[in-house]
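Novice: please find the sequence and the predicted model below.
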Amino acid sequence: MKGYLENKGFQVVSYEGLAESYELTKQKIVTLPYMIYWGLQLGDPSQYFGKTVNVEKFIVKNHPLSQGKVDVYVYEVNGLPIGGTSYPHGDTSDGGYWSLEGKTLEELQTKSFQDWQKNWINKYSNEVGGRN
């Protein structure tokens, strides 16, 4: 995972360990904060349904989110990095989510947050129970 981050231009300061491990499900992806975590990823999360997602925490420098240290959370499935999120190191406020590269949901999505959230929930809720 360190090489994955270095290839993105980040300087890894430290590896903080496994932050979380969970099975990605249709139910989980429509609940907060997972809805936002997965909305910040570039790919379609449905390809990871039923798989275990390990979230590895690193502290990096040379990140667009802050001139100081940034906490990055790399999402890994079957040993391969698939994306992640970032957060300013030491920030204790409970607001704000950023992609691995420091982009906001609004920067990555073409809709307002309310429209995006409604479409997201409709998309993944309609798949629950085999309804399409």
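Specialist: That came through fine.

Novice: use CA for all of it now, contacts and neighbours both
Specialist: Fine.

Novice: can you confirm Lys118 is in a helix?
Specialist: Yes: counting by DSSP: H, G, I helix; E, B strand; the rest coil, Lys118 is part of a helix.

Novice: and it, how many residues sit next to it?
Specialist: The number of residues packed near Lys118 is 11, by other CA atoms under 10 Å.

Novice: putting a second one here so we can go through both:
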Amino acid sequence: MIRKKFPLLAYFIWAILLLLIPLGCGSDSPWSEDEESAANYVESQGYKIVARQGKVFTYRLDKSLLQLGSSHPLDKKYNTNTIVNIMMSDGEVIGGTSTPDVGGLDGSLYSLDGRTLEEVTGISYGEWRTQWAQKYTD
């Protein structure tokens, strides 16, 4: 009699386990600490994140996160959402860039708050490039 009840109990346990397995396999993974820090920084600057693009790439010293946001100064200028790239090192935000979310603007990076290189540095791109090359090349 014990032999007949055991297989029925075993089937019952397997059925319960098979029903519980999908509950532990959700597709929405939580944000990493760096992603959460980057999102908090973007929102603290007054921007609203409307889509998460995830980690774009990783450098040896810092991580870049891509966030698609709204309420950014470039939104009105280009009539679109703005892609915000947050750079981090050791869990701390160290800077970022922004660019309109439209095709055909290759190389159109702005500061996190939407300013051009000239507006940030006070010099032209050519002058900046010359100074950078003198400082960082042999």
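Specialist: Here it is on my side, so go on. No experiment lies behind these values; they were computed from the predicted model shown.

Novice: all strands for the first structure, in order.
Specialist: In the first structure, the strands defined using DSSP state E lie at 11-23, 52-61, 70-77, 80-88, 98-99.

Novice: other residues contacting the third one?
Specialist: Residues outside strand 70-77 of the first structure that contact it (CA atoms under 8 Å, 6 or more residues apart in numbering) are 1, 19, 48, 51-61, 63, 81-89, 100.

Novice: in ChimeraX, select just the buried ones from the residues you listed.
Specialist: Remark: buried members of these, expressed as a ChimeraX selection using 16 or more other CA atoms under 10 Å:
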select :1,52,53,54,55,56,57,58,59,60,61,63,81,82,83,84,85,86,87,88,89,100
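
Novice: regarding the second structure, what is its longest helix?
Specialist: helix 2-20 (DSSP state H).

Novice: so what does that helix touch, helix or strand wise?
Specialist: Helix 2-20 of the second structure is packed against no helix or strand, with contacts defined by 3 or more CA pairs under 8 Å, 6 or more residues apart in numbering; DSSP states H and E.

Novice: residues of stretch 73-86 of the second structure that come out buried?
Specialist: In stretch 73-86 of the second structure, counting by 16+ other CA under 10 Å, buried: Pro73, Leu74, Asp75, Asn81, Thr82, Ile83, Val84, Asn85, Ile86.

Novice: typed the wrong thing, it's stretch 127-138 of the second structure
Specialist: Buried, per 16+ other CA under 10 Å, within stretch 127-138 of the second structure: nothing.

Novice: rewinding a little: farthest pair in the buried residues of stretch 73-86 of the second structure?
Specialist: Asp75 and Ile86 (17.6 Å; CA to CA).
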